[in-house]
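**Q** Below: sequence and its predicted model.
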Amino acid sequence: MPSQEPPYLRIADDLRRRVSAGEWPVGERLPSRAKLAETYDVGANVLQRAQELLIAEGLLEGRTGSGTYVRTPTERRPMPRSWAGTAVEGACAPDSWESHTDTRVPAPEHIAHRLGIAPGDATVRTRYEYLADRRPVQLAESWEPMAVTDGTPVLMPEYGPLGTGRGVVARMASIGVRVARVVERPRPARATLEQANLLGISVGDLVTVIERTHLDADGRAVETADLVVPDARWDIVYELAVGPFAETAES
């Protein structure tokens, strides 16, 4: 009975095997897509899809105008997303950052939905580039409803008495807004041209986008952000504090 496996998966398996066997060493360019497509007796689009799968896995890398190469393995280090008083071995957290803030930015529809405001309402948008050991490790774009902080000393997140990294919780507390919880939703994505240039990776490389929202005691969103982390370099680690009366439920 003929195999029901899509041709691109079969080709990806064979290319993976050939790379593992050392037919093409690390850093070596593979034959052109046209030549490989002819070898496997498939169309160029099928061969391209197989290579894109291996690029997503981190086995290969595409270089614009040059071809496809066997990628040099990159060590993935843990990047903590929370701190509960204990260290994560080998972990790396950003140690510096650059930021740019714009006020009175009309909220795009998807941001307005996350913040519970009307599309077009004024927001404060801040873009961040985070560094560790002077290397770019993370990007972030933060949005706050301007109605929450307008006329206060904390309107600009990185300026004023509570700027320079004090964070959303401390800033909001200073104006009487208590942040009660933070919700994060990680999802995989592909690096855009802008993200690739800022992070020093290739366009289309796998990244993790963390959609983060700070909510006050009434459930009102006071900030939402998208954090972008290169997947090939960082293993995102969530560390959760356990209260004295927490119980473990097994299902």
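**A** Yep, that arrived. Small disclaimer: the values here were computed from a predicted structure and weren't measured.

**Q** Every contact and neighbour count from this point should use C-alpha atoms.
**A** Will do.

**Q** how about the strands in the stretch 51-200 of the chain?
**A** Assigned by DSSP state E, counting those that start in this stretch, the strands in the stretch 51-200 of the chain fall at 60-63, 67-70, 77-80, 96-106, 122-132, 135-145, 179-190.

**Q** I'd like these as CSV, with distance to A37 and mean neighbour count appended.
**A** As requested, the strands of the stretch 51-200 of the chain are arranged in CSV below (distance: least, C-alpha to C-alpha, whole Å; neighbours: other C-alpha atoms under 10 Å):
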stretch, distance to A37, mean neighbour count
strand 60-63, 16, 20
strand 67-70, 14, 18
strand 77-80, 36, 18
strand 96-106, 45, 15
strand 122-132, 40, 20
strand 135-145, 36, 22
strand 179-190, 25, 14
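
**Q** Y69 against L54, yeah?
**A** No. Between Y69 and L54 there is no contact under C-alpha atoms under 8 Å: 10.7 Å.

**Q** Give me the common contacts of those two.
**A** Residues within reach of Y69 and of L54 at once, by C-alpha atoms under 8 Å, 6 or more residues apart in numbering, are L60.

**Q** so what's the residue nearest to E223 when sequence neighbours are not counted up against?
**A** Spatial nearest neighbour of E223, excluding adjacent residues (C-alpha to C-alpha, 6 or more residues apart in numbering): E144 at 4.5 Å. Residues near E144 by C-alpha under 8 Å, 6+ apart: 115, 123-125, 222-224.

**Q** Mind doing that once more with 6 Å?
**A** Contacts for E144 (C-alpha atoms under 6 Å, 6 or more residues apart in numbering) come out as 123-124, 222-223.

**Q** now V182, nearest residue through space, not along the chain?
**A** Spatially, and ignoring its direct neighbours in sequence, V182 is nearest to H214 (4.6 Å; C-alpha to C-alpha, 6+ apart).

**Q** also this one, for the comparison:
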Amino acid sequence: MRIDIITVLPELLESPFEASILKRAIEKGLVEVHLHNLRDYSSNNYKQVDDYQFGGGAGMVLMIEPIDKCISELKSVRDYDEVLYMTPDGEKFTQGIANELSLKGNIIILCGHYKGVDQRVRDHFVTRELTIGDYVLSGGELAAAVVSDAIIRLLPGVLGDETSALTDSFQDNLLAPPIYTRPAEYKGWTVPEILTSGNLPKIEAWREQQAIERTEKRRPDLLDD
């Protein structure tokens, strides 16, 4: 998989891909992540990529020309399955969407900034618009990092145990059940006996029931879906 991220603040995105699981995935050649500074595609000496909006109003808008140049250059080299745009009014990003995107080959992620991008970018270049929550960030960079992390960890070979991602919260519209590790007793607080019984079928049944109960209590909306 290859992920190309278009941003006006590439330095904000460098750190997430230089540590932990994401770094190992890149080093193992399981994914390529490339950051593209939108200012490199500006047509003037001031590296301008934003301008005032037509009709007046507060806030600057990312211009269509540098975005067009960047996306067109990327597409001249390879085909892309998706051009994602991170925006507060996009489709809510979910585990299901992460699963779907993890099966793609090449993805472009465009980070919104200021008041957003010229609408013509959304009309003619973007294939899917995503948000990570009902709130507004100063830019789409952190959201792009979140989406990239959620996708990359699903790629075969990224996690030490490839079945681990299958038991994450939201995979079956259920939250994950409680988990425990050693010691079995600590300050009088004990691990449920079923987990130390060695009876795997009963353990799995217990975990499923716990997942259902936790979801009913904390996120009943998931069960409606």
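**A** Looks like it came in fine. Since we're looking at a predicted model, the values are computed, not measured.

**Q** What's the TM-score once they're superposed?
**A** In this superposition the chains share a TM-score of 0.19, using TM-score structural alignment, normalised by the length of the second structure; 79 aligned residues with a C-alpha RMSD of 6.4 Å.

**Q** Buried ones in the longest helix anywhere in the second structure, by neighbour count?
**A** Using DSSP state H, we find that the single longest helix of the second structure is helix 200-218. For helix 200-218 of the second structure, burial by neighbour count (16 or more other C-alpha atoms under 10 Å) applies to 203, 207-208, 210-216.

**Q** For the next helix-or-strand element following that helix, buried residues please.
**A** Using DSSP states H and E, the helix or strand that follows helix 200-218 of the second structure towards the C-terminus is helix 220-224. Neighbour-count burial for helix 220-224 of the second structure, counted by 16+ other C-alpha under 10 Å, picks out no residue.

**Q** need the helices for the first structure, in chain order.
**A** 7-20, 33-40, 44-57, 109-115, 146-149, 168-174, 193-199.

**Q** Kindly apply the preceding question to the second structure instead.
**A** Counting by DSSP H, the helices of the second structure are 11-14, 20-27, 64-75, 95-101, 119-124, 141-152, 200-218, 220-224.

**Q** Export those to JSON lines and append columns for distance to L110 of the second structure.
**A** Listed next are the helices of the second structure as JSON lines, based on distance: least, C-alpha to C-alpha, whole Å:
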{"stretch": "helix 11-14", "distance to L110 of the second structure": "13"}
{"stretch": "helix 20-27", "distance to L110 of the second structure": "19"}
{"stretch": "helix 64-75", "distance to L110 of the second structure": "9"}
{"stretch": "helix 95-101", "distance to L110 of the second structure": "15"}
{"stretch": "helix 119-124", "distance to L110 of the second structure": "10"}
{"stretch": "helix 141-152", "distance to L110 of the second structure": "8"}
{"stretch": "helix 200-218", "distance to L110 of the second structure": "33"}
{"stretch": "helix 220-224", "distance to L110 of the second structure": "29"}
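
**Q** closest to I109 of the second structure out of those helices?
**A** Taking C-alpha to C-alpha, helix 141-152 is the member of these nearest to I109 of the second structure, at 6.7 Å.

**Q** Of the helices of the second structure, which is nearest T87 of the second structure?
**A** Closest among the helices of the second structure, once you apply C-alpha to C-alpha, is helix 141-152, at 8.7 Å.

**Q** elements contacting the closest one?
**A** Helices and strands touching helix 141-152 of the second structure, by 3 or more C-alpha pairs under 6 Å, 6 or more residues apart in numbering; DSSP states H and E: there are none.

**Q** what comes up buried for that helix?
**A** 141-145, 147-152.

**Q** cool, and stretch 62-78 of the second structure?
**A** 62-64, 66-71.

**Q** wait, which of those is closest to V121 of the second structure?
**A** I64 (6.0 Å).

**Q** do you know how far the closest one is from E204 of the second structure?
**A** 53 Å (C-alpha to C-alpha, to the nearest Å).

**Q** Same check on I26 of the second structure?
**A** According to C-alpha to C-alpha, I26 of the second structure stands 34 Å off from E204 of the second structure.

**Q** do the same with T131 of the second structure
**A** With C-alpha to C-alpha as the criterion, T131 of the second structure and E204 of the second structure are 34 Å apart.

**Q** How about D149 of the second structure?
**A** Distance of D149 of the second structure to E204 of the second structure, computed by C-alpha to C-alpha: 28 Å.

**Q** try E82 of the second structure
**A** Distance, E82 of the second structure to E204 of the second structure, using C-alpha to C-alpha: 37 Å.

**Q** Kindly report the same for L110 of the second structure.
**A** Counting by C-alpha to C-alpha, the separation of L110 of the second structure from E204 of the second structure is 41 Å.

**Q** again with E14 of the second structure
**A** Going from E14 of the second structure to E204 of the second structure by C-alpha to C-alpha gives 40 Å.

**Q** swap in E213 of the second structure?
**A** To E204 of the second structure, E213 of the second structure is 14 Å away according to C-alpha to C-alpha.

**Q** Repeat that for W189 of the second structure.
**A** For W189 of the second structure, the distance to E204 of the second structure - C-alpha to C-alpha - is 22 Å.

**Q** cool, S148 of the second structure as well?
**A** To E204 of the second structure, S148 of the second structure is 31 Å away according to C-alpha to C-alpha.

**Q** Contacts only, for the nearest residue to R128 of the second structure once chain neighbours are set aside.
**A** The spatially closest residue to R128 of the second structure, leaving aside those adjacent along the chain, is L84, at 5.0 Å (C-alpha to C-alpha, 6+ apart). Applying C-alpha under 6 Å, 6+ apart, one finds that L84 of the second structure lies in contact with 108-110, 126, 128-129.

**Q** same thing with H34 of the second structure?
**A** H34 of the second structure neighbours (C-alpha under 6 Å, 6+ apart): D4.

**Q** repeat for C70 of the second structure
**A** Not one residue lies near C70 of the second structure by C-alpha under 6 Å, 6+ apart.

**Q** Could you report the distance from it to I97 of the second structure?
**A** For C70 of the second structure, the distance to I97 of the second structure equals 25 Å [C-alpha to C-alpha].

**Q** V121 of the second structure now?
**A** From V121 of the second structure to I97 of the second structure the distance is 22 Å (C-alpha to C-alpha).
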